[in-house]
Every structure is written in C-alpha cells, then in structure tokens.
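Could you work out the structure for the sequence below:
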Amino acid sequence: MPTVSFVVIAYNVERYIADCLQSLQNQTNPDFEVVVVDDASTDSTKSVIESAIQNDSRFSLIAKDKNEGAHLARRTGVSHATGKYVVFVDGDDRLQDTACEVLSSYASGRNFDILRFGRTVVPHGSANQDTALQEERSFNLHTEDMHGEDVLRSVFSEDFGTRNTWSLIDCMFDGEFVRSGFAATYDEPLGRMQDSYEFFVLASRAKTMRFFMEYRGLRYNLGAGVSGSGLETLQKFEHGHTGIHSSMNAVLRYAADSGDDNMTRCAQWYRHVVLGIVGREWVMRLTETDQIAGMRSLRRVWGDENTAYMLLDPLTARAQWFVDHDAVPSDADPYRRWLTLLNSLDLNGISDTVIQQRVNGFLALKGKLDKHEFEIKQAKIAEQQERYRQQLQLEEQRRVLKTGTPIRRVVDAVFPEGSERRNLLRRAAHRILHR
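Predicted structure coming up:
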C-alpha cells in the first residue's frame, strides 16, 4: 500500500495537465500512486496524459467514454485509490514537489480524517494579481483543529466567525475515511460546486479535521478553469447555475435523508450562501441585455422565492449606496432595472423566513430611498419655481427700464424732454424736494 494516493481529475485541460503530472513525478518522496481520471475530454488531454505517464508504473489512467462531471470522476478515482492517505488534484493545478514528503511526515502520528493545508494562488486569464492575493488570503485562514459536529459547522455556518472553505484540493484525507465517505455520496452527475456537496458529506462524517496552513502545498491556477471573473455568454451562465442547482439540491437532500438537526441547519445556511453566489454571478458575468434573459432562466430553475433572494443582495447594496451618498438613481441606473425585475416576481406566501426578512429589510430601505427621492424632487421643483419667479421679476425690471411706468409715459407726453415746460417742471420738483 502506498503512503499517498493522488487522484487527478482531468477534463479538457490539455494546456495544464502535463505540468500537473510533472509536479507529481517530481515528488521528493516516491512512496505514492497517482490515479488519473480523464472525464471523456474532447481535446488532446487524454493523449497528453498517456504520453506523460507511459514509463511510470506509479501512474494509472481511467479513461471514461462519457463525460459525467467532476463528482462521478472523483468518485471513480477514489474507489481505485489504495493509499493510506488520499489527496485530490485538479488537472489544471499542480502540487509542490515536496507535498508527498511534507504532508505524509506531518500526518505521521497524528489522528485525523481531514488535514487541510495551504495554497498559493496564481492568476490566469481574466483573473488579476489583486484578486489572486485576496483569494489566497481567504483560503489560508488559520484556525484551530475541529472535532465532531464542529467540523461541519466550521465550513457550513458562521458559528465560529471565520469560515473554512469546502475545497477538496487542498486537503489530505485518511484513505479509509474518504473511500467510505465517497461511497456514501449519490451516484449521479452533479454540476458546478459539486465539491461543496462532497465536502458536506465528508465533513458530516468526520471526527477530526486538522490544519497545516503554514505549508502551501497547492499551486492553484485561478482563472484556468471555471474560476476567475469576467463576462460570459448567457448559455454558459445557464449551464453553470443549473449545475449549481443540482449540487445544492444534493446537499439539501442528503441533510434531509439524515434527519440530523445540525446537518439540516448547516444545509439551510449553505442554501442561502449559494443563492448569494448565483446572484453575484448574474450581476457580474452577464451584460445588461443578457441579465433580463438570465433572470427568466433563474426563475425557471430556482423559482421566484430563491430568485428574489439572489436579486436582493445587489438591490439592497445599490439602494444603501444612494441613501448613504444623499443621491437618487437615474432612470438608466441598474437599480431601476433590477427593481423592475424584482417587482415581476411573485413574493406572496414566502416560506423561507430568512428570505422574508431580507425582503422586509429591502422594502424598508426602499421606503427611505423613495422618501429621499421625493424630497429631492420637491426641492428641485421649489428651486425651479423660485428661479422662474426671479426671471419674471428681472424681465419686468428690464421692461420698466425700457418703456417706463404709466405715470412716466404721461409726463413724457405732456412735458416732452427738452421743452421749456419740462425744464420748469424739473426746477419746481427740485425746489419741493429740497425744502
């Protein structure tokens, strides 16, 4: 039995897979095996794998003839892993050359089901260095070891303040534990965020999770796969959020099947997190035009109640910005468009108390913004009326200067300017005024 089994999942990663496998061949501790699962790639990934491992007996390739997603690929791979410990590797990432040596040495003599280690994040594609550093900080949080129900709660709740991630690829698992854990997962394809379901199952069964964050054993290529940011097509967005929906439902179903209160509470917390993630992606990844079609797609898959929750995050944040900055949204502002979409949803009889609270909170904030907008409009109307009054007054003054008052016009007619009578009148007026 090898000390470590590396289970590599690969799908259309021809650009990265050779580097990934090379990082495993370079391990300073040779006591390992590598199980590579090609999930029916349509590019040259499979041939690159075959070429890279052909002379290394520690490597084996499972080439699937049908693409079924990362969950079933990982499930297949771990069922063939025989090591004392198991480490999952994505085909577009790589491990440090010392990973097998350092992790197995640290694990020796320590009892755990899950051992989380650190990662270095490298930006690719649309990802930038600032985003990579932010992601790196979030994945390398130091925390105390967790035991029992706290393992699940440390990832799927905010009970401990800082939350651990549900990522599988920066963990070493006890071999027997992870094999039995994956055997307990659903034998069905899942879409994006399938690792959250897998980690939920494993964390719910774990007795101990330890942390070795000072060792950055994973080199994670941000933006190489589905990670990163930037606009995407409506079709890709629909495929992504539909896959996330399947993974979320798997978590909810697994928790419901267990009948465990802690799992049920954690699953509901996770559901709200997922809704927020999908809502942010709808805002960031779709153009203004595609957002409207994307909202129809969200309603069809998730229903009005969940879709409302997705909209409430950006709407609330935008409304709060206007209130804080003593401003009002223009007709072209996204706030107007998002509010129209929210108003198109059926929000009667919301069953989720958290969503109802969010709706009530937004409506209260919207009331403040509406009042503020009304006051600003009234002030502008009053200002316009005052400017109009002043304009009329100025025009009257100009007219008087030009044509004179009615009395002045009579005097000018009876006593023409320059006449003797006009001069006599002026002298008489002068004597009267200076008595």
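
CA atoms for contacts and neighbours, from now on please.
Will do.

Am I right that residue 244 sits in a strand?
No. Remark: residue 244 does not belong to a strand; assigned using DSSP: H, G, I helix; E, B strand; the rest coil, it is helix.

Not counting residues beside it along the chain, what's closest to it?
Sequence neighbours aside, residue 192 is the residue nearest to residue 244 in space, at 4.8 Å (criterion: CA to CA, 6 or more residues apart in numbering).

for this structure, longest strand please?
Among the elements of type strand in the chain, defined by DSSP state E, the one spanning the most residues is strand 208-222.

hmm, who's touching that one?
92-96, 98-99, 111-124, 127, 132, 140-148, 151, 169-170, 228 (CA atoms under 8 Å, 6 or more residues apart in numbering).

same check, this time on stretch 226-240
Counting contacts by CA under 8 Å, 6+ apart, the residues outside stretch 226-240 that touch it are 124-127, 191-192, 222-223, 282, 284-287, 290, 293-294, 297-298.

Might you specify the subset of those residues located within helices?
Among these, the subset assigned to helices under DSSP state H consists of 282, 284-285, 290, 293-294, 297-298.

Next secondary structure element downstream of the helix or strand hosting residue 361?
Using DSSP states H and E, the secondary-structure element containing residue 361 is helix 353-403. Remark: after helix 353-403, the chain's next helix or strand is helix 406-414, criterion DSSP H and E.

just the angle between that following helix and helix 353-403, please?
For helix 406-414 and helix 353-403, the angle between their directions (axes from the mean of the first three to the mean of the last three CA atoms, to 10 degrees) works out to 20 degrees.

buried ones in the helix or strand immediately after helix 406-414 in the chain?
Using DSSP H and E, the helix or strand that follows helix 406-414 towards the C-terminus is helix 420-433. Going by neighbour count (16 or more other CA atoms under 10 Å), the buried part of helix 420-433 is residue 422.

for stretch 125-145, same thing?
Using 16+ other CA under 10 Å as the burial criterion, the residues of stretch 125-145 that qualify are 127, 131-132, 135-136, 139-140, 142, 145.

cool, and stretch 166-184?
Residues of stretch 166-184 classed as buried under the neighbour-count rule (16+ other CA under 10 Å) are 166-175, 177-179, 181-182.

Can you flag the buried ones in the contacts of stretch 226-240?
124, 127, 191-192, 222-223, 282, 285-286, 290, 294, 297-298.

Residue 397: which of the residues you listed is nearest?
The nearest member of the buried ones among the contacts of stretch 226-240 to residue 397, counting by CA to CA, is residue 290 at 57.3 Å.

and for comparison, fold this next one:
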Amino acid sequence: MPRFSLIVPCFKVQGFLPECLDSVLTQSFGDFELIAVDDCSPDGCGAILDEYAGRDPRVKVLHLPENVGLGRARNAGMPHATGDYLFFLDSDDTLTPGALRAVADRLAEAADPDVLVFDYARTYWWGGTRRNVLAHVLTEAGADTFDVARYPQVLDLLMVVWNKVYRREFVERNGFAFPPGYYEDTPWTFPVMLSAGRIAALDRICVNYRQRRQGNILSTTSRKHFDIHDQYERVFAFVADRPELARWLPYLHRKMGEHCLDILAKPDRLPPADKAEFFRRTARMFHAHRPEGARVDGEVAVLEGSWTAYRLRRQASRAGRETARRAAPVRRAAAARARTGWASLHARRPLDENLVVYSASSHRGALGDPAAVYDKAREIAPRLRGVWVVRDADAAAQLPPGTEHVIVGSRRYLEVTARAKFFVNDVNWPGTLGKRPGSVHIHTHQGTPLKYMGADLLDKPGARLGFDVPQMLRRADRWDYSLVANRHSELVWERAYPCHFTSVRTGSPRNDVLVNGGSGDFRQRYGIPADHTVVLYAPTRRDYQRGGHVDRFDPAGFAAELGEGYTLVVRLHPSLASGPARGMGLSEPARRGILIDATDEPRVEDVMAAADVLVTDYSAVMFDYAHLDRPIVVHADDWPAYRASRGAYFDITAEAPGHVSGSFRELVRLFASGAWRDEESTRLRTEFRARFCEYDDGRAAERVVRTLLLGESMPEAPLRLPGQATGRDALTSA
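So this is what the prediction gives:
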C-alpha cells in the first residue's frame, strides 16, 4: 500500500501536463501512485498520459468516455486509490522539489492526522512567484494537531482541495465526494474541515499554483457561476444533518454571502443581463439560511436590500474611486509643495555641526557599517547626536530602546535631513534628498564586491532589470567619502562609481567585532550544544531567476548529511526574507529543529561569530567571515550562469578562500572526509585574507568617527600580514 495516491484530472492541459507529471515522478520520496484521469480531453492529454504510464509503473491512467468535469473526474479516480492519503493535484500545477518527503515526514510526526494543510505559492505566466499571504496561519498553528474549534483560523486559508492531503480511510468513512459544476471545492472542503477530528499544518510550499495569463475556468464569463448557490446549499444540508456542527452556521452564512458578492463584483464573471438574477438568488439564499439572532453587518449587509440599492451603491463606490483617482495628482502635488516648503524653511537654518543622520539597507534599521559607526560615536563622541532614518513603524520597533529616529518622508525627516551636517549610509539616499553645501556624505557600502556593481552593470541587462544606473550615479554624486577595506574594493568603487569622492582606507566598521573577537550570545539563545560544529550556510540571490531565489540544494538534506555533532544555520539574503524562499524547505525544518533559520537575525556579525565554518556561494559575507580565520567552503555549482548574468570582478572558483564544490555530492564529501578544514583549506584562506582583509584592524569605526566626524587625525589602517590571526583561535586541520 503506497503512502500517497495522487489523483490528477486532465482536460485540455497538454501544454502544462508534462511539467506537472515530471514534478511528481521526480520527487525524492517515491512511495506513491499517480492516478491520472483523462476527462475525455480533446487534445493530446490522453496520449501523454499513456506515454508516461508506459515508462513508469506508478502511473495509472483512466480514460473517461465522456467529459464529466473536474469534480466528478476526481471522484472517478478515488475508487482506484490504494494509498494511505489522497492528494488531489490539478494538472496545470506542480509539486515543489521535496514536497512529498516533507508531507510524509509531517504526517509521521503528527501521527497520521485526518487532514494535513500545507502552503503554496502562486506562479505567474510572466515568471513571478508570490507566496500565500496567509502563510503565517500555518506557522502559528504549531506542531500539535487540532480541529477547527480549537484553531478556527485555518478556515481563513484558501478553501481549495489541492492545498491538503486527506487520510483515505477518513474520506471513505464519511463518504466525501465532489459534486458536479463550478466551485466543486466548496462542498468538499467545508464538510471535510468541519468533520476532521485531527488536523495538522505544514509551513512549507508544496504546490506551485499556476496563474494562467487568461485565468482559469472560473475567470470565464458564464451562467455556470450560478452553480455557487447549489454548492453552498450542499454545505448547509451537510451541517443540517449534523447538529453538532450548528455552531458554524453563522460563519458559513457570512462566508456564502462574501463569496457570492465577490463573484458578482468581478466584471468578467457573469453576463451583464444575469447579474440582477444572481443578486436576487443570493439574497434569497442569504435570507433563508440566516441563523436565528445572527448579526448582519459589513459588506454582506447589502444582501438585506434590493438589487437597485446594491447597484446604486456600487455605482457610487465606483464614482468615489474615480473622483479620488482624479484628485490624487492634485493632492500629491499639494503635498509635494508642502514638503518642499517645509524642507526649504529648515534649509535656511545653519547646519547642525553635531547632527549625524544614519540609515542602512534602505532604511531597514540599525544594521551593518552605519550601526557600528553609530555605536562608536555614542561611545567616544557623545556630543554628536545620531538620528536613524527608518522606513516604517515596524522598522522603528526593531531599533534599540531609546534610539532617536524619524520615518522616511515625514516632516521630522525633512527637518532632520535639512539640518544635518553628516550623513552615513550603506546604500544611496533617496533622490529627493538634496545635498546642502557643507554637508558631508559618508558611504560605507555593503562589503567587498565580487559581483558587478554600479556602472559596470551597464553591459549586464539582466542584472540591472528595473535598476536605473544613471539615476544611481546621480545619487552617488553626493558622496564625499567612500570607505574601503582593501585595495580591491578601492579600485572597484572608483571604477563602478565614477564620481568625485575620496576613498578612505578605514576598514569595514561592522567587522570590528569579528576582528576583536566578539561572539554575542547566538549559540546560547538557540541552545546549540557547546561541542557542536556550527555550519553557516549563507547563499546569495540570483539575477538570472526572477525573484532571485534558486534552490541550490535542500538545506534539511544537507543537515541530515552532516549528521551528529553538527548544527546547520541558514541565513538567506535579506531580499529573499519575505518571499517564497522561506517556504521552500526552510521554515518547517527550522520548526522541527533540523536546522536554525537565522535569516531574521538583525546582526549578521553575531551569526558569523557563532559559526565554525561558512558555506556560501558568491555572497559578500565570505569577505567578512574571512576575518575570523575559520574555514570557508564555496559551493559554486552554477558559477558560469551566475557570472554570465551578473558579472564578477574575479573568478571565485580559482581564487577561493577554501575548497570549492561543484555539486551537492561534492559538498557532502568535503564534510564527510574532513577536507573542509585541511591544510589546503588553511593555505587558500591565508592567501584570501592577505588580499581582502588588508585594512581591518578592529578600529575601523573609531577611525571613521575620529577622522570624518570629529576631524581629528588618526593613522590609516595598517596592512595586515598574511596569516595574522584575529578573534578566536582559528580552527586547524588538527
């Protein structure tokens, strides 16, 4: 008996079907059967299915004699299922790599619940990917099983059949089946979820939900949308036969009203002549199933009135939006004039010689080099007033207590930036910020560059998609000083940013803590055993992939290969922190303690200091980590593609800080053999440090404060000697 029976109904999807089938048949978990139902498709679906069945015995094909629709095609497949769990996959969607293994592991952990709900991502025809916006519902569900009474938030998730797996015995015992018609998922999903005694959640993207350019069948204009009424009647009938579910009637009553009004509001769903009938039928149904004493308010209250009243309300709403749209440019112009006037008013006042404005990573908070300079200024120059620019209240809440800050674009922001003498940032300030004569702009950058930057991107159209290089250079014209940590960076910045600034050999302020041996409490906070070897995996984004995320390998699989005595810590690139990358095999293994997700750690320096070895690809974090003089492994399985799309200033595979792996198996072998910390690794790291750790002596932040903010004299950073140790004693091959 297989673990899963995947039921895939097929109708007019020949262009997408092979990708769907391949995503299933190439899963690392192979204990499944795939029951493909050819719903009398007029295209080549049947032949494609037969071809796959001839190659793989796990594929069973049913050819229906007539087209019965999506729901009944699923029903046709169920009697042939022998697996423990039913998995309904639409034939134009795909499983993500490792999805079945993750689902199987979660089912085992939850002791075979009735239903397991997992996450999905919308994949768009133009290449974009967007994670389910309610993914937090799965995260907050926790590890225990529940029913809808204990965790009703699960009903807020998209009520579809394909984001769940169902215990077959549970389905058969309750006689669940799909009705004919549109919206067939509704009378399946609500009864199933309300009946399930044990539900589990999996915070992992398991299905890529394809968004077709012209939408799915529910996007077509048809009277078949009237089927929604029959589908909800089936839901209400199901509940009426089970008095113990009566408590859910108010919820279902409101949900039905919202669902029907959503269909009515869509301009391309119903023929215009049928909209009044649809409204009246919805209103009658809404009235007939209104629970006694139920409160009707909000959007669904319109169903208490007439079609005419609803239509007038919609017209008024559209007119209001149109008026607001036309007025918006006027309001924006007025606001811009007010902003300009307010800024000009304060620009007439003298510069405040002791005011320093800081920002980092596009106003995300007190981070990186600017944070190190800020901390040092508070220590040795308390007369300097430091003010942080943050993007919103959430970023402000992450600042250390008592930190003075302003929200970008606010009146206080305009006042502070008009008066400040000094500006410290690791990216460019907004174009609206003017540079007053006498003000000093200090640009710290974000580490040593490997990939092309600035003007060098002009011949890399893929890497600068949506990036205005001339505008960026105009903003860089405001720089007075550019901080450099090595001669490589100095040469790159002066080439990539052909502007009138002075390069200052200060070193990187954020690396002072690494050079001076600071370690933080990362290990203690995450409960990492003292005798464990901590492996930090820090991949960067890819410019050849829309969205930037590419699965190089499964982190949970890497953690398993490392085995006992190792702790894997994963830190994604900040630009990927809120995208689908977290749901592609990171959030769920972190919850289960297989690895640690350190993506949200505000201080990457603390994460690096806690690690005994770094595994990265082409991230600039390797240049910072090298100051610890600990082993580094470069995983470069797509180096040719990366270099061709983004450009690189040197070949990291030929001038690496340690061993280079060209495949996942090579990476695993490096750790299994111990070669990751052998003499060759030490030699390569020594040469790398001699080149890229030149000016970091642990006093970079002090050097910036004294020489650039206070105007004092202080020697430039001395050149570091090859092999000079810093921080904790380096690991050796011994």
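
Let me see the TM-score of these two.
Once the chains are laid over each other, their TM-score by TM-score structural alignment, normalised by the length of structure 1 reads 0.61; 304 aligned residues with a CA RMSD of 3.5 Å.

and the gap between residue 375 of structure 2 and residue 701 of structure 2?
As judged by CA to CA, to the nearest Å, residue 375 of structure 2 and residue 701 of structure 2 stand 8 Å apart.

Mark which of the buried residues of stretch 166-184 of structure 1 are part of helices, please.
Taking DSSP H, the ones among the buried residues of stretch 166-184 of structure 1 that sit in helices are 175, 177-179, 181-182.

Output the buried residues of stretch 125-145 of structure 1 in CSV; the columns should cover secondary structure and distance to residue 85 of structure 1.
Listed next are the buried residues of stretch 125-145 of structure 1 as CSV, based on DSSP: H, G, I helix; E, B strand; the rest coil; distance: CA to CA, whole Å:
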residue, secondary structure, distance to residue 85 of structure 1
127, coil, 32
131, helix, 32
132, helix, 29
135, helix, 27
136, helix, 25
139, helix, 22
140, coil, 21
142, coil, 22
145, coil, 18
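
neighbours around the aligned residue in structure 1 for residue 251 of structure 2, how many?
Residue 251 of structure 2 maps onto residue 266 in structure 1 when the alignment is built from TM-score structural alignment. Residues lying near residue 266 of structure 1 (other CA atoms under 10 Å) number 22.

Repeat that for residue 266 of structure 2.
The local packing count at residue 266 of structure 2 equals 11, with neighbours defined by other CA under 10 Å.

And residue 375 and residue 701 of structure 2? Which one has more around it.
Of the pair residue 375 of structure 2 and residue 701, residue 701 is the one with more neighbours under other CA under 10 Å, namely 24 against 17.

Cross-check the contact I'm expecting between that one and residue 379.
No. Under the criterion of CA atoms under 8 Å, residue 701 of structure 2 lies out of contact with residue 379, with a separation of 10.8 Å.

on that earlier part again, nearest to residue 400 of structure 1 among the buried residues of stretch 166-184 of structure 1?
Checking the buried residues of stretch 166-184 of structure 1 against residue 400 of structure 1 by CA to CA gives residue 166 as the nearest, at 81.7 Å.

In structure 2, what sits opposite the closest one in the alignment?
When the structures are aligned by TM-score structural alignment, the residue of structure 2 matched to residue 166 of structure 1 is residue 159.

Relative to residue 192 of structure 2, how far out is its match?
Taking CA to CA as the measure, residue 159 of structure 2 falls 11 Å from residue 192 of structure 2.

What of residue 6 of structure 2?
Counting by CA to CA, the separation of residue 6 of structure 2 from residue 192 of structure 2 is 18 Å.

Tell me how many other residues crowd residue 534 of structure 2.
Taking other CA under 10 Å as the neighbour definition, residue 534 of structure 2 ends up with a count of 22.

Which part of structure 1 matches the helix or strand where it lies?
Secondary-structure element containing residue 534 of structure 2, defined by DSSP H and E: strand 533-538. Counterpart in structure 1 of strand 533-538 of structure 2, with TM-score structural alignment as the criterion, is absent.

okay, whichever helix or strand comes after that strand sits on what stretch of structure 1?
Sequence-wise, the next helix or strand beyond strand 533-538 of structure 2 is helix 555-562, with elements assigned using DSSP H and E. Helix 555-562 of structure 2 corresponds to no residues in structure 1, going by TM-score structural alignment.

Check stretch 700-715 of structure 2 too.
Stretch 700-715 of structure 2 lines up with nothing in structure 1 when matched by TM-score structural alignment.

and the residue nearest to residue 244 of structure 1, what pairs with it in structure 2?
Aligned against structure 2 - with TM-score structural alignment as the criterion - residue 192 of structure 1 pairs with residue 182.

got the contact list for its match?
Taking CA under 8 Å, 6+ apart as the criterion, residue 182 of structure 2 is in contact with 218, 224-225, 227-228.

one more time with 7 Å, if that's ok
224-225, 227-228 (CA atoms under 7 Å, 6 or more residues apart in numbering).

tell me which of those are still there in structure 1?
For the contacts of residue 182 of structure 2, the subset whose aligned partners also touch in structure 1 (both residues aligned by TM-score structural alignment, their matches' CA atoms under 7 Å) is 227-228.

Report the buried members of the contacts of residue 182 of structure 2.
Among those, those scoring as buried are 225, 228 (criterion: 16+ other CA under 10 Å).

Could you measure from the closest residue to residue 373 of structure 2 other than its chain neighbours over to residue 608 of structure 2?
Distances taken as CA to CA, 6+ apart put residue 701 closest to residue 373 of structure 2, at 4.9 Å, once the chain neighbours are dropped. With the distance defined as CA to CA, residue 701 of structure 2 ends up 19 Å from residue 608 of structure 2.

now do residue 134 of structure 2
According to CA to CA, residue 134 of structure 2 and residue 608 of structure 2 sit 32 Å apart.

same thing with residue 692 of structure 2?
Residue 692 of structure 2 sits 17 Å away from residue 608 of structure 2, taking CA to CA as the criterion.

which one of those two has more residues nearby?
For residue 692 of structure 2 versus residue 608, neighbours defined as other CA under 10 Å are more numerous around residue 608 (26 against 20).

Quick check: the more buried one is in a helix.
Yes. Membership of residue 608 of structure 2 in a helix is supported by three-state DSSP.

Tell me if I'm right that the match of residue 166 of structure 1 and residue 189 touch.
Yes. Contact status for residue 159 of structure 2 versus residue 189: in contact at 6.2 Å, counting by CA atoms under 7 Å.

In terms of distance to residue 28 of structure 1, which of the buried ones among the contacts of stretch 226-240 of structure 1 ranks first?
When these are compared for distance to residue 28 of structure 1 (CA to CA), residue 222 comes out closest, at 25.6 Å.

Which residue in structure 2 aligns with the closest one?
Under the alignment (TM-score structural alignment), residue 222 of structure 1 maps onto residue 211 of structure 2.
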